[in-house]
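*Asks:* Sequence plus predicted model, see below.
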Amino acid sequence: MTSPIPGNLWIRRYHPAPEATERLVCFPHAGGSASFYLPVSTALSPAVDVLGVQYPGRQDRRNEPGVTSVADLADSITRALAGWDDRPLTFFGHSMGAVVAFEVARRMEAAGGGPVRLFASGRRAPSRTRDENVHLRDDDGLVAELRALSGTDVQFLADEELLRMILPAIRSDYTAVETYRCDQGATVSCPVTVLTGNADPKTSLDEARAWADHTTGGSELKVFPGGHFFLADRQADVLAVLGEHFRMPART
């Protein structure tokens, strides 16, 4: 484990790479934490300085209340990233993290900055909505959703005490993402690379392609075998996509 950067509880830096010329900022899914991206940091360091965003209500921030609004999350993360833009930034967000990254990018661009590219993984386009109410279910219903998506460590789901500790943060995240609404005309100027699983129950291919409506910088779609957490099973393939973006040589 790494300690939080002093004074900034929002950012985790597992493998500081002071000589890297580019930074990757990773935004977790609902219920996820910065440590979900530890394998990405391990793989890309020291060529890329990888930062993981840590939302309140989990791990070392478990005593803080969760944030129930994507807009509020984006506001706080934008402030937390101040000073980290001395090198070109790339954003990678999975599921809820994709729309949080999109909103942070919008805020940074409005201030004259922003990422050079946004990787939107496992999430439909910001203006595509569904009638979802997982955040209104009881605890058993929330756990059932986690099991169905296979994105939560089975050890957490089997440990009743630990599970009850993390459920409030998960419920806050689901509240934020399920109540999130975005205008059709909201865009970023950076290019967007969309990653999706071909069997993701949360995102159809049409919903994934619609990210093209939310960028003036062009978009591309990459489809992988798998469901909502395809990136866990196709980790090498996803890392290869990131490596190509950062112009890193292919690993043998």
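*Replies:* The structure has been received and is ready for your questions.

*Asks:* Going by C-alpha atoms from here, please, whenever you check contacts or count neighbours.
*Replies:* Fine.

*Asks:* hey, where'd the helices end up in the protein?
*Replies:* Per DSSP state H, the chain has helices spanning 38-44, 70-80, 96-110, 139-149, 154-158, 160-178, 205-209, 230-233, 235-245. These are given in chain order.

*Asks:* Endpoint to endpoint, stretch 55-71 covers what distance?
*Replies:* Stretch 55-71 has an end-to-end distance of 13 Å (CA to CA, to the nearest Å).

*Asks:* what residues does that stretch touch?
*Replies:* Applying CA atoms under 8 Å, 6 or more residues apart in numbering, the external contacts of stretch 55-71 come out as 9-10, 33-34, 73, 99-100, 103, 165-166, 168-169, 172-177, 179-180.

*Asks:* which other residues reach stretch 144-162?
*Replies:* Identification of contacts with stretch 144-162 by CA under 8 Å, 6+ apart yields 31-32, 134, 143, 163, 227-229.

*Asks:* and it, which residues are buried?
*Replies:* Buried residues in stretch 144-162, counted by 16 or more other CA atoms under 10 Å: 146, 151-152, 157.

*Asks:* now do stretch 87-96
*Replies:* Across stretch 87-96, burial judged by 16+ other CA under 10 Å covers 89-96.

*Asks:* Ok, stretch 203-215 next?
*Replies:* Applying a neighbour-count criterion of 16+ other CA under 10 Å, the buried positions in stretch 203-215 are 203-204, 207-215.

*Asks:* then this one, side by side with the first:
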Amino acid sequence: MSTPDEHGDLWIRRFHPAPEAHHRLVLLPHAGGSASFFFNFSKELAGHAEVLAVQYPGRQDRRAEPPLDDVAALVEEIHRALLPWTDKPLVLFGHSMGAVLSFELARRFEREGAPPAGLIASGRRSPTVRREENVHTRGDDALIAEIRALSGTDAGLLADEELLRMVLPAIRSDYKAVETYRYLPDGPGPALKCPVSVLTGESDPRVSVPEAMEWRELTSGEFSLRTFPGGHFYLTPQQAGVTRAVIEDLAAFTAVPAGR
């Protein structure tokens, strides 16, 4: 494996190194999220894959960097950061905005002849389902109300008004990226060949089960859909069940050759 460069060090967090693992699981957080959101998942999954969590600019230890407000730009930078880690098969897991980024990363890798072992899309409708959203154009108070409603932001951060407003530029940029994203097919047929697993909350106000099922049309590979009790951030209270589901997917992706 080539040594991760300074660029990769900015983007990739390896909380629980597992160099003996046969696969690498790449975790991409939601809009406004950070790599640390997945710390506990990384700990639980370390025995099943080497976990790499993505850190977007404009937050935590990258707070001084300008955030990116375009999906294509984010995919370009994350793809570059992941290249040194591709000596082992990658499984991509993204939640909400992270699901969109994971999907476009999977497309990028497949175009280059290096398909991921699988894609796990969490808490996001299929990219083919269009919905006009404009949260990123609203004022700060409306943006704060939105993230409070989804209950995915750390309670301590929400309680600290000054700190919250410091991170609003990054949150707004993330919302702009995902709300202005449009899926553009490469041509006829499914966009992917790798297996796709979709996880979603039963009462997610942003994703209906039929909208989640539409992911099926985007791959010629194996497909599965699992629902969990809860809303948009179901994966926090349902961490044990989600961890089991991811472990099952890792095993299934190992058994199904990428691109079948």
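*Replies:* Cool, got the structure. In this text, all values refer to a predicted model and were calculated from it rather than measured experimentally.

*Asks:* TM-score for this pair?
*Replies:* Comparison of the two superposed chains (TM-score structural alignment, normalised by the length of the first structure) gives a TM-score of 0.93, and 245 aligned residues with a CA RMSD of 1.6 Å.

*Asks:* hang on, the earlier thing: out of the helices of the first structure, which one sits most buried?
*Replies:* Here the criterion is mean neighbour count by mean count of other CA atoms under 10 Å, and of the helices of the first structure the winner is helix 96-110, at a mean of 24.

*Asks:* to the chain's geometric centre, what's the distance from that helix?
*Replies:* Between the mean C-alpha location of helix 96-110 of the first structure and the chain-wide mean there is a distance of 10 Å, by CA atoms, centre = their mean, to the nearest Å.

*Asks:* swap in stretch 166-177 of the first structure?
*Replies:* Mean C-alpha position of stretch 166-177 of the first structure versus that of the full chain (CA atoms, centre = their mean) differs by 14 Å.

*Asks:* By how much does it deviate from the second structure on average?
*Replies:* Between stretch 166-177 of the first structure and its aligned partner residues in the second structure, the average distance after superposition works out to 0.2 Å, using mean CA distance after the TM-score superposition for the first structure.

*Asks:* And for that stretch, what's in contact with it?
*Replies:* Defining contact as CA under 8 Å, 6+ apart, one finds that stretch 166-177 of the first structure is touched by 30-31, 56-58, 62, 65-70, 96, 134-135, 139, 142.

*Asks:* so what's the residue most central in space within the second structure up against?
*Replies:* For the second structure, the residue lying nearest the average C-alpha position, counting by CA atoms, centre = their mean, turns out to be Gly94 (1.9 Å). Applying CA under 8 Å, 6+ apart, we find Gly94 of the second structure in contact with 27-30, 100-102, 120-122.

*Asks:* mind redoing it with 7 Å?
*Replies:* 27-29, 102, 120-122 (CA atoms under 7 Å, 6 or more residues apart in numbering).

*Asks:* Tell me the one among the buried residues of stretch 144-162 of the first structure nearest to Arg234 of the first structure.
*Replies:* Distances from Arg234 of the first structure to those, taken as CA to CA, are shortest for Gly151 (13.5 Å).

*Asks:* what's the burial count for Arg62 of the first structure?
*Replies:* When neighbours are defined as other CA atoms under 10 Å, Arg62 of the first structure has 15 of them.

*Asks:* Show me what it lines up with in the second structure.
*Replies:* Pairing criterion TM-score structural alignment: the partner of Arg62 of the first structure within the second structure is identified as Arg63.

*Asks:* do you know how far its match is from Glu162 of the second structure?
*Replies:* Distance, Arg63 of the second structure to Glu162 of the second structure, using CA to CA: 15 Å.

*Asks:* Ala81 of the second structure now?
*Replies:* Applying CA to CA, one obtains 32 Å for the distance of Ala81 of the second structure from Glu162 of the second structure.

*Asks:* How about Phe109 of the second structure?
*Replies:* Counting by CA to CA - Phe109 of the second structure and Glu162 of the second structure are separated by 40 Å.

*Asks:* Over to Gly32 of the second structure?
*Replies:* 16 Å.

*Asks:* and if you look at Asp140 of the second structure?
*Replies:* On the measure of CA to CA, Asp140 of the second structure and Glu162 of the second structure end up 12 Å apart.

*Asks:* same deal with Arg80 of the second structure?
*Replies:* In this structure, Arg80 of the second structure and Glu162 of the second structure are separated by 34 Å, where distance is defined by CA to CA.

*Asks:* quick one on the thing from earlier: relative to Ala17 of the first structure, which of the contacts of stretch 144-162 of the first structure is nearest.
*Replies:* Distances from Ala17 of the first structure to these, taken by CA to CA, are shortest for Gly32, at 23.8 Å.

*Asks:* Look at the closest one and say how many residues are nearby.
*Replies:* Number of residues near Gly32 of the first structure (other CA under 10 Å) recorded here: 25.

*Asks:* Now the terminal residues of stretch 74-92 of the second structure, how far apart.
*Replies:* Between the opening and closing residues of stretch 74-92 of the second structure we find a distance of 15 Å, counting by CA to CA.
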